[in-house]
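*Asks:* Give me a model of this one.
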Amino acid sequence: MTLVQITGKKNEEQLTTTSRLIAEIFEKRHSDVIRAIENLECSQDFTERNFALSDYKDDSGKSNKEYIITKDGFVMLAMGFTGEKAFKFKEQYINAFNSMERELKRIYEERQQWVIEREKGKLVRHILTDTIKMKVADSPNKKFMYPNYTKLIYKILFGKSFNELKEIYQIKAKESLRDYISSEELKELEQMEMLISSLINLGWSYEQIKEFIMQNQIKKLAC
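*Replies:* Here you go, the predicted model:
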């Protein structure tokens, strides 16, 4: 059973539990927990920030009241729960909140790293397109070189064609696959684009670069 959840809009998440879960864990009637919440002598500001009125449907389909509760709200409510069992359940809940706080911190750090890699990726992409522009001889196919290299990279990194990836990630028109992959995958993509830029600068053709990259990928998988 998950005691604490991460809820809210992206970048506005908070850790919450529910009055129903609290009733179940503390072995109380839900109606008694609701009453305890509504009898708390908290300021209106504190109540609005930490106890959000919500509802759920029971097995019969009837809509019933419940509260979505933050960590601060839980602490305030649980102060009124006494006894040996209550002490054990409080500790269990606090541990659950602390665990989810660490998880939320990890999520935020991953997002920050993703933003950094996404911005780096834009610069690396410009380097590759500029390299193609300056180093590849003019031909009717030159304008297709960047998209062809991109498709090659996707195939090597993800083992799927670009069209297959679009289906998997449900990418809409004008959206980029890069907005759907992790910071680590973005980093791998940047490294591959930098390698291709270097090989183009050495005068290698598309076919030579493709063969070199695919052979090295096979060696990496074999290690």
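*Asks:* all contacts plus neighbour counts: C-alpha atoms, from now on.
*Replies:* OK.
*Asks:* all helices for the chain, in order.
*Replies:* Secondary structure of the chain (DSSP state H): helices at 19-25, 30-38, 44-50, 71-78, 84-135, 145-158, 162-169, 183-201, 206-222.
*Asks:* for the last one, which positions count as buried?
*Replies:* Across helix 206-222, burial judged by 16 or more other CA atoms under 10 Å covers Y206, I209, K210, I213.
*Asks:* run this one through as well so I can compare:
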Amino acid sequence: MKYPTVILNGVNVRIDGAGRYNLNDLHKSAVEGGKATESQRPANFIKSAQIKRFVHELSKATKIASVKTIKGGIEPGVWGLELVAIRYAAWIEPKFEIQVYNTFVEAKRKKALAEINRNTARLEYRPLTDAIKHEREAQGKTIAPHHFSNEADLINRIALGMTSAKFRVHHEIGKKESIRDYLTPEQIHCVTELQRANTVFIGMGWDFEQRKATLMGIFNKNHRQPLIEEQHRLAA
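*Replies:* You can find the predicted model right below:
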């Protein structure tokens, strides 16, 4: 199963569907940062009577299990809501608590910004489809679904290196899910700018090859290097 993550000291800290962070990943991150010992594993942390009381009250307040322990299987470990994760970080070392808190805040800021950008990309797609429709109507040509999907995949091939169908397979995305929800911030920015440009070019009556060449030029000038740098950051 694939989990969203936040990166801390070069370690991917997984987050489950309920918003619980993997405390074993946090421990690994603290060890990598020279802030934790083997004795500070999550299993020892949750044994504390004080922590058990805290977990109980937090579970009552949030209406979900604030700590989930998985024993055995392919993904064993302890998972805790954000407040538990921060408290665990404080239990390890105060400086690590500050680092974890700042990382969580920045991750949420980036997530909110990415959501804004995804919504912008969705809104920007409507003018593109309208331009396709108006251009074909002006030429007295019929309009079929593939005329819209062809333009979308022109942009996807440039921005993502593949069609939306291949992107779904590569990232195991369901047919009813939007691929935009799986794009990185720089990918969303790239797709949005190319959509805007393509809308203008269609309105100007440019043919497919002319638009493709110009869009590739925009990609190479404005987006190729930022995308490469973003991938390096995500892989670090």
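*Asks:* Of the helices of structure 1, which is nearest E12 of structure 1?
*Replies:* Nearest of the helices of structure 1 to E12 of structure 1, taken as CA to CA: helix 84-135 at 10.4 Å.
*Asks:* so that closest one versus helix 71-78, what angle?
*Replies:* Calculated by axes from the mean of the first three to the mean of the last three CA atoms, to 10 degrees, helix 84-135 of structure 1 forms an angle of 180 degrees with helix 71-78.
*Asks:* Can you tell me which helices and strands helix 84-135 of structure 1 packs against?
*Replies:* If you count contacts as 3 or more CA pairs under 8 Å, 6 or more residues apart in numbering; DSSP states H and E, helix 84-135 of structure 1 packs onto strand 5-7, strand 14-18, helix 145-158, helix 183-201.
*Asks:* By how much does the third one deviate from structure 2 on average?
*Replies:* Once the two are superposed, helix 145-158 of structure 1 sits an average of 1.2 Å from its aligned residues in structure 2 (mean CA distance after the TM-score superposition for structure 1).
*Asks:* Which part of structure 2 matches that helix?
*Replies:* Under TM-score structural alignment, helix 145-158 of structure 1 corresponds to residues 147-160 of structure 2.
*Asks:* what about the matching stretch, distance to the chain center?
*Replies:* On the basis of CA atoms, centre = their mean, to the nearest Å, stretch 147-160 of structure 2 is displaced by 21 Å from the centre of the chain it belongs to.
*Asks:* now do stretch 85-98 of structure 2
*Replies:* Worked out by CA atoms, centre = their mean, stretch 85-98 of structure 2 lies 25 Å from the chain centre.
*Asks:* Going by neighbour count, which residues in that stretch are buried?
*Replies:* For stretch 85-98 of structure 2, by 16+ other CA under 10 Å, it's A85, I86, R87, Y88, A89, A90, I92, F96, E97.
*Asks:* I figured the first one hits Y21, correct?
*Replies:* Spelled out, it's A85 of structure 2. Yes: using CA atoms under 8 Å, A85 of structure 2 is in contact with Y21, at 6.5 Å.
*Asks:* Now the common contact residues for those two.
*Replies:* Common neighbours of A85 of structure 2 and Y21 are not found (criterion: CA atoms under 8 Å, 6 or more residues apart in numbering).
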